[in-house]
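Asker: what's the 3D shape of this:
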Amino acid sequence: MPDFDPVILVHGAWQGSWAWARFVPYLQAAGFVTHAIDLPGNGADGSDPAEVTFEACLRHVYGIVRALDRPVSLVGHSGGGLLITAFAERWPGSVSRLVYVAGMMLPGGESFEEIVKSVSPRHSEAIGIWPHLEWSADRRTSRVPAQAAIRFFLQDCAAEDAAAAAAQLTPQGEGGRAVTTLASAERYGRIPRLYVEALHDRSVILPVQRAMQARAPGALVVSMPTGHAPQFSAPAALAKAIIPFLASREPHGIR
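Answerer: Have a look, this model is predicted:
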């Protein structure tokens, strides 16, 4: 059995570990010990999403990695990209590889909203799901209506599958989402990165994905003809795209 680094799968906003359920078997079949985690406040731990902080999410992932007692590969989908960047910046010795799946791969100190704003004059659709969110009265949490989720996240899935996934989305606390992160060349920047583009993404549209790549250069890039959630709509293809990177003994050498 190959001794690959364990893989930690970090879900995006409004999601949970369930979002990786179709993808995990492909990694396991290839010999990877895989942990799809639930972040605090996503509905699995019973905590109030309005009270969740980004720091609490970061510490939660650190507890999982520390228990493994070896470096890990971190895979972040969508907003999960913010978390894996922050983790790699704080604990670079604990991370062997970073994979962003249509993820928020941002340079230090720049927010996703700033990237979107820079792209919007040429691509009005860059605003994505934002106008369709439903907010709590205090605007500390948001939720995604099912039909908006299907249209922006799951348009390339079978209708029944998309409806089932949309029904599992939970409220998202702004404290765990609307953040900027540190990303220095000396710490985060020394870790090999792979960016998986979703070519037909309606949430983090392709021009936004490529603007992030330009602002945070250095990642390998693979492209997939999918919507926002290839781990759900095309798990076998996503596994084929990233397993060579995860399995490489010298990930820097495949640049």
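Asker: drop to CA atoms for contacts and neighbour counts, all remaining ones
Answerer: OK.
Asker: any chance you could list what contacts the helix of greatest length in the chain?
Answerer: With secondary structure taken from DSSP state H, the chain has its longest helix at helix 54-68. Helix 54-68 is contacted by residues 39, 40, 71, 72, 83, 86, 87, 94, 175, 176, 177, 179 when judged by C-alpha atoms under 8 Å, 6 or more residues apart in numbering.
Asker: repeat that with 10 Å
Answerer: With contact meaning C-alpha atoms under 10 Å, 6 or more residues apart in numbering, helix 54-68 is reached by 6-10, 35, 37-41, 53, 71-74, 82-84, 86-87, 90-91, 94-95, 173-181.
Asker: run this one through as well so I can compare:
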Amino acid sequence: MKTTVSLLLSTAVALSALASCGKNDEVPAANPQTYVLVHGAWQAPYVWNAVRSDLIKKGNQVVVVELPGHGTEKTPLHTLSLDVYRDKVIDAMSNVNGKVILVGHSMGGMVITNVAEKVPAKISKLVYIGAFLPASGQSLEELSQLDPGSKLGPSLVLSADHLSLDVKKEDLTNLFIKDGTQADKDLVVSNYRAEPSIPFGNKVTLTKENFGAVDKVYIKTLQDIVISPGFQDSMIAKAGIKTVYTVNTSHSPFLAQPQAVSELLLKIGQEQTLK
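Answerer: From the prediction side, this is the model:
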């Protein structure tokens, strides 16, 4: 009798374990990766919360970078530059053993590009999500002017001291998270902060030996009116990126469809291990 009860209990435990493994959010990564996530303009680390949580549940390491002058960070605006952003990301990466998958959104694409030129050997893959992807000698300001499909320009207000740019309050959620829930929209509004303007004018200098040697992936945002899908295609083609995925969202896919973003990042991470 004791043997029968023991067998039944063992079977129940085994079935429970199998059921747990069948739940998508509890399956550990076969080959864990370290993801470094860089937010874009007018946003901060909070945007990655759901994606970060999902990646960690799957057994990966995640580092979320708060760029200087964003979120709660108080570096004086007149001291900021694209290189200051770059160095903040490199500092965060220096605490990681081995290579990282470096992910950038929007303006964060400029940052991760600059990082890759400086420390290419530290990066296994660059991932651009609805992001600016410059060629050597370009700035974000110059790139944005090449996008006729963007609706952002008319909503921008430069401060009197020229050190920051505001987005008109009435346009904010329509531009960044039109397809999100009311809670998503409230989150964007409550965390809003004017954007430092100096880094927008900073140009990148890129080489084939450094930036050019790093594998790249682009995730297009198909409903984007900040960086239009057509302009994303143009940047992808000029950079020669062959691996392209899509999410059917506005400019903030990590808020509107976080699981879709984390699933793509996991897929990119697993593809990396096959190389």
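Asker: list the buried residues of the longest helix of structure 1.
Answerer: Judged by neighbour count (16 or more other C-alpha atoms under 10 Å), helix 54-68 of structure 1 contains these buried residues: 54, 56, 57, 58, 61, 62, 65.
Asker: how far apart are that helix and its match in structure 2?
Answerer: Helix 54-68 of structure 1, aligned to structure 2 and superposed, deviates on average by 1.3 Å (mean C-alpha distance after the TM-score superposition for structure 1).
Asker: how about the nearest residue to the counterpart of residue 64 of structure 2 in structure 1, chain neighbours excluded?
Answerer: When structure 1 is aligned by TM-score structural alignment, residue 64 of structure 2 is paired with residue 36. Distances taken as C-alpha to C-alpha, 6 or more residues apart in numbering put residue 9 closest to residue 36 of structure 1, at 4.6 Å, once the chain neighbours are dropped.
Asker: whatever residue of structure 2 lines up with residue 98 of structure 1 in helix, strand or coil?
Answerer: Taking TM-score structural alignment, the alignment pairs residue 98 of structure 1 with residue 126 from structure 2. At residue 126 of structure 2 the chain is in strand, as set by DSSP: H, G, I helix; E, B strand; the rest coil.
Asker: enumerate every residue touching residue 126 of structure 2.
Answerer: Counting by C-alpha under 10 Å, 6+ apart, residue 126 of structure 2 makes contact with 36, 100-104, 109, 112-113, 115-116, 120, 211, 214-218.
Asker: helices - which of the residues you listed land there?
Answerer: 109, 112, 113, 115, 116.
Asker: aligned partner of the last one in structure 1?
Answerer: Yep, that's residue 116 of structure 2 we're talking about. Residue 116 of structure 2 maps onto residue 88 in structure 1, with residues paired by TM-score structural alignment.
Asker: contacting residues around the nearest residue to that match once chain neighbours are set aside?
Answerer: Counting by C-alpha to C-alpha, 6+ apart, residue 88 of structure 1 lies nearest to residue 188, which is 5.0 Å off, once chain neighbours are set aside. By C-alpha under 10 Å, 6+ apart, the contact list for residue 188 of structure 1 reads 84-93, 95, 98, 108, 182.
Asker: repeat for residue 254 of structure 2
Answerer: By C-alpha under 10 Å, 6+ apart, the residues touching residue 254 of structure 2 are 47-52, 105, 129, 177, 247, 260-262.
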